[in-house]
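Enquirer: sequence isn't available, so here's the structure alone:
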């Protein structure tokens, strides 16, 4: 695997020269600065992209590869410093909204460079992808530095129903920077943990159901799961063309909005994006501090009541929203919520086999070409690939037939109708609502490689509100909202198709008055000691 050739000693010197945590007297260090703050420093000649990239690589070495050892980053781009130098040679004002900003990518997103794209599996380590994913091309055009690839739940958590989120055969177990024995959730585990730990300003994750919303919430950051078809999926290792999408992870709504505006848009390689150019925009236009004023927001109590800490934070969030002029309709019933699990599972199993086989056909230089090949590979490499859990979901998907099967067509039609027109749309229309509100999830659970995750979307013991928007293909956003025993807890807002502007406006208005984000302390456990010298 490629690794950065930059001198570790030199990088650590750069890192240690900058305070790790912002204070009231000094501007935030690069680790915690926003896109706007970093670009202001570049414009003023106080910073350039090479220096910024070098600082992040050093911080990855200090925190991710040693020290707390988060295992969030699988690989740093060996060409990152060269790319940053090219960007520095350009005139800032002539280029895009991410000029000079390093970005990390979940390692199921293709890059046509020397880095690998593995989906966390050793089966995909023989050769890199042949070309950039469409969203990567957009990032490069906007002036971003592709800093590296992040760890994830292997195969985006679709190999086993007994898995530990954030574990992959390539990268091992990602850890939550707020308490290292806690789970980062998944499957965009490394992307979320990296942003939370200040290893990068922003990152890209992907979601089929919960894989942006859950890790963002449990790592105390902002995550946006866009409308299906707003962001191209070409060049992304797939699970389901009915639900897959990529989206931004950031420490603020403003940075997430900036990133979404860059990656959104139509792409001829992904027919689902045919309407994207009609809706894609500069989402920073909707960053209104008074974004809550006059909005009608419905509380979906069916998605609450599962976890006391999450419920307490939800009540605090509702109070903030009311104080800022929102009308809260409480409760709101989301029809058919209990009817989604079985047909969703059927759709995902069929799609996994079909879509993954199609993707593997685009990857030259690999020894695996089908899902059946992957199953056989895992059996041969069981010691490395299956030390903790198996591949039940792979085997169930392999047993499914073609997408013309009546069982598939019926389940697909049912999920879309019940989650969308008869679900979210009906709830919004009934009470003339702008958005729906629920707890994102409870606080992070303890990582358990033996028993697997203690969480499923809709789990009566933990909760989770990603499913309705994920199945419908509608947008959702999670925002930090409070704390439980030193662990972050978020709220999720979701709404109609293409309603990203409304959700961003509400989310930003909430964020600007709630001020819930805090940097992690890298505790060994919730009541333990920091595992990084100088952490707050």
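Expert: Arrived safely, thanks for sending. Predicted model only: the values in this text are computed from it and were never measured.

Enquirer: every contact and neighbour count from this point should use C-alpha atoms.
Expert: Noted.

Enquirer: neighbouring contacts of the helix ranked longest in the chain?
Expert: As assigned by DSSP state H, the longest helix anywhere in the chain is helix 341-360. Here helix 341-360 makes contact (Cα atoms under 8 Å, 6 or more residues apart in numbering) with 237-242, 368-371, 393, 396-398, 400-403, 407-408, 411-412, 414-415, 471.

Enquirer: one more time with 6 Å
Expert: The contact list for helix 341-360, computed with Cα atoms under 6 Å, 6 or more residues apart in numbering, reads 238-240, 369-370, 397, 400, 411-412.

Enquirer: just put those residues in JSON lines and tack on distance to residue 277 and neighbour count.
Expert: Below are these laid out as JSON lines (distance: Cα to Cα, whole Å; neighbours: other Cα atoms under 10 Å):
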{"residue": "238", "distance to residue 277": "22", "neighbour count": "28"}
{"residue": "239", "distance to residue 277": "24", "neighbour count": "25"}
{"residue": "240", "distance to residue 277": "22", "neighbour count": "20"}
{"residue": "369", "distance to residue 277": "33", "neighbour count": "18"}
{"residue": "370", "distance to residue 277": "33", "neighbour count": "19"}
{"residue": "397", "distance to residue 277": "34", "neighbour count": "23"}
{"residue": "400", "distance to residue 277": "35", "neighbour count": "18"}
{"residue": "411", "distance to residue 277": "30", "neighbour count": "19"}
{"residue": "412", "distance to residue 277": "26", "neighbour count": "20"}
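
Enquirer: put this next to the previous one:
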């Protein structure tokens, strides 16, 4: 969501499958590099959708870990509540092996202290089970997640995938609803935007202040730098509205506290209740359309390639779960991948 991503390189990334199609973001480079076979694996960072979305649109596997499962130390921050670092690979197994390498306690990131309790003793690769769908309870929320206009081919593809999941032993609970989902998906009404702006200013100021060598030490310095070198930073073309909005905030005041409290309420009454009441192992959604639902609660998810539309643009399926549910999500994602094996190399079509 940030101007660092949007400011100067917005138009320089291309989808390796269809060059004119969106690669999504903001970890677009991480996903493109893997998809185009420039690298075997990579890391992405997500505050809200920035691993899941580019993974879907570039036909790679992206794992968004539970917040705190991986350290954010050294990463340009947005929100300590929502930021997470995760692996991207061409296969579930590639991504899982990287996940095993990057999880764990880091004294430079307090969130890793609590989340380390979720790490299984023998790591995550033990859950790479081709029969991982068997017995899993998967929830489907049709409205609003499966009502986008990407065509009949995608609609049928997801129905076919649902049938494959059933054939592999999964129990699908269909036509579920998430309480207040429209509010959750609207960053203004949910309070997510207000919370992130204030958290970003506080977090990035601390990050910049602690750098050993840097010409800028605060968000205000960054804004001034961009204005001084506006031609190089293409301010006239791209602006820095998000930076300016964040700079206008004044810490975590009453408005921000209310926003964060509302996000917690929406999480309890929405996704958490859906998962617990229906005894679900995962929520199944297309692409990254449910990213805000998972982001505001710090929940994990895995995006797996699911096919290609009429123009050859990739799409994915995302499995999301409650905090610490990576073992179940890995079993489900790997089982789905092995049952479908839809990924193919990029075509570099115009």
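Expert: Yes, it's here. Values in this document were obtained by computation on a predicted structure and should not be read as measured data.

Enquirer: picking that back up, most widely separated two among the contacts of helix 341-360 of the first structure?
Expert: 369 and 411 (27.2 Å; Cα to Cα).

Enquirer: which residues touch the alignment partner in the first structure of residue 85 of the second structure?
Expert: By TM-score structural alignment, residue 85 of the second structure lines up with residue 246 in the first structure. Residue 246 of the first structure makes contact with 205-206, according to Cα under 6 Å, 6+ apart.

Enquirer: about what we covered before: for residue 504 of the first structure, state which of the contacts of helix 341-360 of the first structure is nearest.
Expert: For the contacts of helix 341-360 of the first structure, the minimum distance to residue 504 of the first structure (Cα to Cα) is 25.7 Å, reached by residue 240.

Enquirer: report how many residues lie close to the nearest residue to the closest one once chain neighbours are set aside.
Expert: Excluding the flanking residues, the one nearest residue 240 of the first structure by Cα to Cα, 6 or more residues apart in numbering is residue 351, at 4.9 Å. As a burial measure, residue 351 of the first structure scores 23 neighbours (other Cα atoms under 10 Å).

Enquirer: next one: residue 351 of the first structure from residue 506 of the first structure, what distance?
Expert: Relative to residue 506 of the first structure, residue 351 of the first structure is positioned 34 Å away (Cα to Cα, to the nearest Å).

Enquirer: just to revisit the earlier point, so what's the gap between the host helix or strand of the match of residue 85 of the second structure and the chain middle?
Expert: Here residue 246 of the first structure sits within strand 245-250, counting by DSSP states H and E. Counting by Cα atoms, centre = their mean, to the nearest Å, strand 245-250 of the first structure is centred 5 Å from the centre of its parent chain.

Enquirer: what's the answer for stretch 6-18 of the second structure, then?
Expert: Computed by Cα atoms, centre = their mean, the chain-centroid distance of stretch 6-18 of the second structure equals 18 Å.

Enquirer: helices along the stretch 51-200 of the second structure, start to end?
Expert: In the stretch 51-200 of the second structure, the helices defined using DSSP state H, counting those that start in this stretch lie at 52-57, 92-102, 111-115, 142-145, 152-167, 181-185, 187-190, 192-210.

Enquirer: enumerate the positions of stretch 238-245 of the second structure that are buried.
Expert: Across stretch 238-245 of the second structure, burial judged by 16 or more other Cα atoms under 10 Å covers 239-240, 242-244.

Enquirer: and residue 249 of the second structure, what pairs with it in the first structure?
Expert: In the first structure, residue 249 of the second structure lands on residue 400 (TM-score structural alignment).

Enquirer: can you tell me the closest non-neighbouring residue to its match?
Expert: residue 350 (5.8 Å).

Enquirer: what does the one you found align to in the second structure?
Expert: Alignment note: residue 350 of the first structure maps to residue 198 in the second structure; criterion TM-score structural alignment.

Enquirer: ok, the counterpart of residue 8 of the second structure in the first structure - how many residues close by?
Expert: Using TM-score structural alignment, the partner of residue 8 of the second structure in the first structure is residue 169. For residue 169 of the first structure, the neighbour count with other Cα under 10 Å is 22.

Enquirer: residue 405 of the first structure now?
Expert: So residue 405 of the first structure, with other Cα under 10 Å, has 11 neighbours.

Enquirer: how about the contacts made by the aligned partner of residue 261 of the first structure in the second structure?
Expert: Using TM-score structural alignment, the partner of residue 261 of the first structure in the second structure is residue 100. Residue 100 of the second structure sits next to residue 123 when contact means Cα under 6 Å, 6+ apart.

Enquirer: kindly recompute the last result at 8 Å.
Expert: Shown in contact with residue 100 of the second structure (Cα under 8 Å, 6+ apart): 123-125.

Enquirer: export the residues you listed to a markdown table and tack on neighbour count and distance to residue 189 of the second structure?
Expert: Listed next are those as a markdown table, based on neighbours: other Cα atoms under 10 Å; distance: Cα to Cα, whole Å:
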| residue | neighbour count | distance to residue 189 of the second structure |
| --- | --- | --- |
| 123 | 15 | 39 |
| 124 | 22 | 37 |
| 125 | 20 | 40 |
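
Enquirer: dump those residues to JSON lines, plus distance to residue 225 of the second structure.
Expert: Output for those, formatted as JSON lines (distance: Cα to Cα, whole Å):
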{"residue": "123", "distance to residue 225 of the second structure": "44"}
{"residue": "124", "distance to residue 225 of the second structure": "44"}
{"residue": "125", "distance to residue 225 of the second structure": "45"}
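
Enquirer: out of those, which comes closest to residue 283 of the second structure?
Expert: residue 124 (20.0 Å).

Enquirer: give the closest residue to the counterpart of the closest one in the first structure in space, chain neighbours not counted.
Expert: Residue pairing (TM-score structural alignment): residue 124 of the second structure is matched to residue 283 of the first structure. Nearest residue to residue 283 of the first structure in three dimensions, chain neighbours excluded: residue 257, at 5.2 Å (Cα to Cα, 6+ apart).

Enquirer: that older thread, in the second structure, which residues correspond to the helix or strand just after the longest helix of the first structure?
Expert: Moving toward the C-terminus from helix 341-360 of the first structure, the first helix or strand encountered (DSSP H and E) is helix 371-380. Alignment of helix 371-380 of the first structure against the second structure: residues 219-228, by TM-score structural alignment.
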